[in-house]
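K.L.:
Got a predicted structure here, sequence first:
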Amino acid sequence: MFADDPERADARPAPEAEQARPAGDGPAGFELDTDDAPELHEADAVGGADAEGEPEKPAEPWGPGGARTVAPQRHSAPDREAARALFVRLAQLSEGSPERVELRNQLVRMHIPLVEHLARRFRNRGEPLDDLTQVATIGLIKSVDRFDPERGVEFSTYATPTIVGEIKRHFRDKGWAVRVPRRLQELRLSLTTATSELSQRHGRSPTVHELAEHLGISEEEVLEGLESANAYSTLSLDVPDTDDESPAVADTLGAEDDALEGVEYRESLKPLLAQLPQREQRILVLRFFRNMTQSQIAAEVGISQMHVSRLLARTLAQLREKLLIEE
């Protein structure tokens, strides 16, 4: 009877399987967090209004062959209101209470995505990403312990400087093999960034003058920063030079020791000095051990300055000749 009446036919309810799910509902037992989802650009909007203000048709949820398809979900930021409520409750609990410990751990877990995001900003700087994530987590824990929800500041805004500072402190204290001043560490980072930018811009390595002009510092400071970069990583002197069978680097390094050479000369001169007459020995002591002038020696010994000069020249020539003979 109703089949012949179009109005009644349109009024018939659709089968339950064909009814559209209300907008914003997720799978059964799962609620989508939309309060803190990132804003979408117009090109990324789904289910929004079209140019004429009419709502777009929902995407067909059925794939080829009638298979159900589910769009992948993004990781959303922690629910700000829920996090704030947890912080308020955390502040009300006494230190060491089991509930406080559980709330603290829950807040740390909620903000792990922030930790991972900030740690990735410092990757490719010579430290493993896992280590940076652990260091950043320490900063997150400190932020959770110090955060005051009554100040009206978002936790992510408060925690970011603390987490970044913890990572930078790690690079400053642990990343350098040789301790250098903080000013030089920061200068090295600035030079690394400037070198990369100028290399891409000019298609070649920048000069010292270009780096100084780009950073607004003197060329001497640039050279000091480049030299300090050598302290970031070092090589052990006990490492083989080329392969395992090669001598260590320390075995190939050396320099002349003037003091050791002086010891050899003194030991060789001792028997030769003992063979000299008493007056010549005294003149040598006054000249080379007491640093007296020839005139002072002449007055001390009771001879002329010219005679002192001749005695010194003759004695030194004899000693030099005998040393050469012994060698």
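P.N.:
Sure, I can see it.

K.L.:
make it CA atoms for all contacts and neighbour counts henceforth
P.N.:
Fine.

K.L.:
Compute the first-to-last residue distance for stretch 268-279.
P.N.:
End-to-end distance of stretch 268-279: 21 Å, with Cα to Cα, to the nearest Å as the criterion.

K.L.:
Comparison target, given below:
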Amino acid sequence: MLTDTNRPGTNVRSKASSARRHDDAPDTAELFARLAALDDGPERDAIRDRLVTSWLPMAHRIASRFRDRGESVEDLRQVAALGLVKAIDRFDPERGAFESYAVPTITGEVKRHFRDRMWALRVPRRVQELRNKVRVARRELTQTPGSPEPSTADIAAHTGLTEDEVAAGLEALESFSTLSLDAELSADEDGYSLADTLGGPDGSYDVVIDRESAKEGLRRLPERERTILYMRFFEDMTQSRIADQLGISQMHVSRLISRSCAQVREEVLGQRRARGRSAGQRPAA
């Protein structure tokens, strides 16, 4: 039977379809049909393994698109293979060609790997997307040998992003890895590390917290006890001098100071325990 090759549309679809197919896209429609008809068991597992073996080169091809991004090709291939297995398990032969379903499934698995596993810092997805756009733009703008490094304005004009968005994307380019606190920041003989630039703990903050916690307890003390504590701890007066000014014995001053401090301390600890119990009580969903 002859085919009218001059008739519009004749064989165009088949030619376009074959042009889109890759060498690593085998014809496995019959295997997928058999897989869909089988229940779990050795025969189904064997067919599934055959499909994985047949389509694995395609998964490797997709993985190779993501090389030079800080992850080894072997690890990327393993991630792509996992995406392939998921695609085979979820594919419905009645809904089209396997390649059309598998390519976005495998690509998505590799992208999730970068998003969830490769970032040393937790970066919002929006910033990750900016990073990818900036990275692609830089590569496109420097394709010509001798091209200068594009500026923030150049990348913004190329991508349609604002300069602030480009700046966020450029900063995110460095977020795949973190710098050790022991890393040298200077090449001089008197070099220093990042840890050397960090400040030490400030004990004054603890004093502020303690004072704020004790304020309420101090306000509830009788006026005489508050006066004694002020004279002792803020004016640095001795117990004997306080006793002389108030006309009481030094022993009585000592007892009042001990009793007042114990009362304030107990109130502060009680407040902390109450806050702890309140934080531990979660409202019912």
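P.N.:
Yep, it's here. No experiment lies behind these values; they were computed from the predicted model shown.

K.L.:
Structural similarity score between the chains, please.
P.N.:
Laid over one another, the chains give 0.60 as their TM-score (TM-score structural alignment, normalised by the length of structure 2), with 197 aligned residues with a Cα RMSD of 3.4 Å.

K.L.:
On the three-state scheme, Q318 of structure 1 is what?
P.N.:
helix (DSSP: H, G, I helix; E, B strand; the rest coil).

K.L.:
Okay, buried residues for stretch 205-214 of structure 1 please.
P.N.:
206, 208, 210-212 (16 or more other Cα atoms under 10 Å).

K.L.:
Which of the helices or strands spans the residue nearest to M237 of structure 2 when sequence neighbours are not counted?
P.N.:
Using Cα to Cα, 6 or more residues apart in numbering and skipping the chain neighbours, the partner closest in space to M237 of structure 2 is M231 (5.7 Å). Element membership of M231 of structure 2 [criterion: DSSP states H and E] is helix 223-233.

K.L.:
neighbouring contacts of the following helix or strand past that helix?
P.N.:
Moving toward the C-terminus from helix 223-233 of structure 2, the next helix or strand (DSSP H and E) is helix 239-246. Outside helix 239-246 of structure 2, the residues that touch it by Cα atoms under 8 Å, 6 or more residues apart in numbering are 228, 231-232, 249-250, 252-254.

K.L.:
which of these are buried?
P.N.:
Using 16+ other Cα under 10 Å, the buried ones in the contacts of helix 239-246 of structure 2 are 228, 231-232, 250, 253.

K.L.:
possible to save the residues you listed as CSV with distance to P57 of structure 2?
P.N.:
Shown next, in CSV, are these (distance: Cα to Cα, whole Å):
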residue, distance to P57 of structure 2
I228, 85
M231, 84
R232, 83
Q250, 92
V253, 88
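
K.L.:
among those, which two are most distant?
P.N.:
M231 and Q250 (13.5 Å; Cα to Cα).

K.L.:
G169 of structure 2 touches R131, doesn't it?
P.N.:
Yes - using Cα atoms under 8 Å, G169 of structure 2 is in contact with R131, at 4.0 Å.

K.L.:
quick one on the thing from earlier: could you export the buried residues of stretch 205-214 of structure 1 as a markdown table, including secondary structure?
P.N.:
Below are the buried residues of stretch 205-214 of structure 1 laid out as a markdown table (three-state DSSP):
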| residue | secondary structure |
| --- | --- |
| P206 | coil |
| V208 | helix |
| E210 | helix |
| L211 | helix |
| A212 | helix |
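
K.L.:
Among the residues you listed, pick out the one closest to D258 of structure 1, please.
P.N.:
Distance to D258 of structure 1 across the buried residues of stretch 205-214 of structure 1 (Cα to Cα) is lowest for V208, with 38.0 Å.

K.L.:
which residue packs closest to the closest one, ignoring adjacent ones?
P.N.:
V208 of structure 1 sits nearest to E219 (Cα to Cα, 6+ apart), 6.2 Å away.

K.L.:
Pretty sure H170 of structure 1 sits against V135.
P.N.:
Yes - with contact defined as Cα under 8 Å, H170 of structure 1 and V135 form a contacting pair (7.3 Å).

K.L.:
So for these two, which sits in the more crowded spot?
P.N.:
V135 (20 against 17; other Cα atoms under 10 Å).

K.L.:
mind listing what the more buried one touches?
P.N.:
Listed by Cα under 8 Å, 6+ apart, the contact partners of V135 of structure 1 are 166-167, 170.

K.L.:
Among those residues, name the ones in helices.
P.N.:
In helices, defined here by DSSP state H, the members of the contacts of V135 of structure 1 are 166-167, 170.

K.L.:
Adding distance to H75 of structure 1 as columns, could you present those residues in CSV?
P.N.:
Formatted as CSV, those follow (distance: Cα to Cα, whole Å):
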residue, distance to H75 of structure 1
E166, 25
I167, 24
H170, 28
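
K.L.:
Which member of the residues you listed is positioned nearest Q294 of structure 1?
P.N.:
Nearest to Q294 of structure 1, judged by Cα to Cα, of these is H170 at 65.1 Å.

K.L.:
So what touches the helix holding M231 of structure 2?
P.N.:
If you take Cα under 8 Å, 6+ apart as the criterion, helix 223-233 of structure 2 is touched by 218-219, 237-239, 242, 253, 256-257, 260.

K.L.:
What is the most widely separated pair among those?
P.N.:
Longest span within the contacts of helix 223-233 of structure 2, Cα to Cα: R219 and T238, 22.7 Å.

K.L.:
if I pick the corresponding residue of structure 1 for L82 of structure 2, what's in contact with it?
P.N.:
The equivalent of L82 of structure 2 in structure 1 is I138 (alignment by TM-score structural alignment). By Cα under 8 Å, 6+ apart, the contact set of I138 of structure 1 is 163, 166.
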